[in-house]
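Novice: Here is my input, please return the structure:
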Amino acid sequence: MDHGDGVGVVRTTAEVEAFLSDRLEDSSRVTLRALTRDDQDEFVALVRDSAELHGPYMALPDTPENYQAYLARFDHVTAQGLLVCLRDTGAIAGTVFLNSIIRGRFQNASLAYGAFAPTAGKGYMSEGLRLVLRYAFERLRLHRLDAQIQPGNHASINLVRRLGFRYEGISPELLFIDGTWADHERWALTNTMFAPGPWPTHPTQPTR
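Specialist: As a prediction, the model looks like this:
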């Protein structure tokens, strides 16, 4: 693959493809792939079409210039950008980000996600996030994922609750979004909460 993408995007693409190759029997309506330079026009158009849906909860790049700057942050090691795509058409249904990936004794990443208006409300993000959880725990060998969600974002809270995330409290003025420091609820999921395992450990995790 060479579409002018950075090394991080290329590495994420390889990891996602390797993960999916072990799941050829998957019957879900969606699949995953890395966010790439080639997705710029479709992604930006979807962000603009979804402005009302995302409201004050999520800020995504809505111009080509902002998109290219946004893409550069995904170095694969500390952050990965993923797309949830419809299996039958390839259309983008939503996006998922694994941010602040920390190894060692933490083995944690922060999960952020958003559906796009044209296909919202059809369960595609639920299926896509389940795939992302398996990718994070099986392929990336993370132990824990956390999600910070504004209290008024009931759709996102209901989604993580359905996926088995645990409520861990609220952090006042946690993130700067839509021009203000917004309070966020903290939700988290470990690999053993997701499925019993045993789960493979990452080489950077200490033995004791």
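
Novice: all contacts plus neighbour counts: C-alpha atoms, from now on.
Specialist: OK.

Novice: what's the helix or strand for residue 189?
Specialist: strand 180-190 (DSSP states H and E).

Novice: likewise residue 114?
Specialist: strand 108-115.

Novice: can you check residue 84 too?
Specialist: strand 80-86.

Novice: which helices and strands does that strand pack with?
Specialist: Secondary-structure packing of strand 80-86 (3 or more Cα pairs under 8 Å, 6 or more residues apart in numbering; DSSP states H and E): helix 7-21, strand 30-34, strand 92-102, helix 124-134.

Novice: Now the most centrally placed residue in the chain. Nearest residue, chain neighbours left out?
Specialist: With distances taken as Cα atoms, centre = their mean, residue 96 lies nearest the centre of the chain, 2.4 Å away. Once flanking residues are discounted, residue 96 sits nearest to residue 113: 4.2 Å by Cα to Cα, 6 or more residues apart in numbering.

Novice: Let's compare: structure for the following, please.
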Amino acid sequence: MPMITLRALEPDDLEFLYALENDRDVWGVSDTLAPVSRHALREYLLHATEDFHVVRQLRLVITAEIGSPAVGVIDLFDYDPLHQRAGVGITILANERRHGYARQALDLLQKYAREVLRLHQLYATVGGDNKGSMKLFRAAGFRRVGTRQAWLRTAAGWQDAVEWQCLLRFPATTSK
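Specialist: Below you'll find the model as predicted:
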């Protein structure tokens, strides 16, 4: 299995993002209902490298090797500076799944979130039928902390959302 890298978005990622964002198979997990235009993605790429603490989100490109084509993205979103937490989302291209890229990317992101961004915790919401993602988050040290009943509307009907949480460091102890 090749070692993956995480890198910032580049203007050259336009066609990759266009294919990824317009893949109807992942719309259900990204709360997307309509195609995304190249124009909208060009505008997004112009601002994608703004400071995480200002825009409260970060998208990194997953590559199998330095200089190789992108295989997916991993996102931090919904950053809460007071509570030092953020949500995590991962999307791997359909033909690149089941190679361990998501697990390696999640490991790297957890380390970055803890050591560089100094976050206290990460969380993820996973569709109840997405066994692969649940296995991924469990293997990465996330704990299943709850289920929201009939939370996600899909083409097949309503689906539960499973909530996952990972504490990146232990809370400080207070002396009595």
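
Novice: In the strand holding residue 189 of the first structure, which residues are buried?
Specialist: 182-190 (16 or more other Cα atoms under 10 Å).

Novice: Check stretch 94-102 of the second structure too.
Specialist: 101-102.

Novice: what range in the first structure matches that stretch?
Specialist: Stretch 94-102 of the second structure corresponds to residues 117-125 of the first structure when matched by TM-score structural alignment.

Novice: who touches that stretch?
Specialist: 29-30, 46, 49-50, 53, 84, 86, 93-94, 114-115 (Cα atoms under 8 Å, 6 or more residues apart in numbering).

Novice: Would you pull up how far that stretch lies from the middle of the chain?
Specialist: Mean-position distance between stretch 117-125 of the first structure and its chain equals 15 Å (Cα atoms, centre = their mean, to the nearest Å).

Novice: cool, stretch 43-56 of the second structure as well?
Specialist: 16 Å.

Novice: same deal with stretch 125-139 of the first structure?
Specialist: With Cα atoms, centre = their mean, you get 9 Å for stretch 125-139 of the first structure.

Novice: Stretch 143-157 of the first structure too?
Specialist: The answer for stretch 143-157 of the first structure is 12 Å, by Cα atoms, centre = their mean.

Novice: Check stretch 101-110 of the first structure too.
Specialist: 15 Å.

Novice: Give me the nearest residue to residue 28 of the first structure, chain neighbours excluded.
Specialist: Nearest residue to residue 28 of the first structure, sequence neighbours excluded (Cα to Cα, 6+ apart): residue 127, at 6.8 Å.

Novice: contacting residues for that neighbour?
Specialist: Here residue 127 of the first structure is in contact with 28-30 (Cα under 8 Å, 6+ apart).

Novice: gap between it and residue 10 of the first structure?
Specialist: Plainly put, residue 127 of the first structure is 24 Å away from residue 10 of the first structure if you go by Cα to Cα, to the nearest Å.

Novice: measure the closest residue to residue 129 of the first structure other than its chain neighbours to residue 58 of the first structure for me?
Specialist: Once flanking residues are discounted, residue 129 of the first structure sits nearest to residue 96: 7.7 Å by Cα to Cα, 6+ apart. Counting by Cα to Cα, the gap from residue 96 of the first structure to residue 58 of the first structure is 12 Å.

Novice: Kindly report the same for residue 192 of the first structure.
Specialist: 29 Å.

Novice: cool, and residue 90 of the first structure?
Specialist: Residue 90 of the first structure is 24 Å from residue 58 of the first structure, by Cα to Cα.

Novice: the more surrounded of these two?
Specialist: Taking neighbours as other Cα atoms under 10 Å, residue 90 of the first structure and residue 58 compare with residue 58 leading, 15 against 12.

Novice: doesn't residue 44 of the second structure fall inside a helix?
Specialist: Yes - membership of residue 44 of the second structure in a helix is supported by DSSP: H, G, I helix; E, B strand; the rest coil.

Novice: one step back: which residues touch the residue nearest to the centre of the first structure?
Specialist: 81-84, 111-114, 129, 132.

Novice: Scan those and report the most crowded one.
Specialist: residue 84 (30 neighbours).

Novice: residues in contact with the aligned residue in the second structure for that residue?
Specialist: In the second structure, the residue paired with residue 84 of the first structure according to TM-score structural alignment is residue 62. With contact taken as Cα under 8 Å, 6+ apart, residue 62 of the second structure is in contact with 4-7, 70-74, 101, 105.

Novice: any idea how far residue 36 of the first structure is from residue 67 of the first structure?
Specialist: Residue 67 of the first structure is 10 Å from residue 36 of the first structure, by Cα to Cα.

Novice: out of these two, which sits in the more crowded spot?
Specialist: residue 36 (23 against 18).

Novice: Helix, strand, or coil at the counterpart of residue 43 of the first structure in the second structure?
Specialist: Here residue 43 of the first structure is matched to residue 17 in the second structure, going by TM-score structural alignment. What three-state DSSP gives for residue 17 of the second structure is helix.
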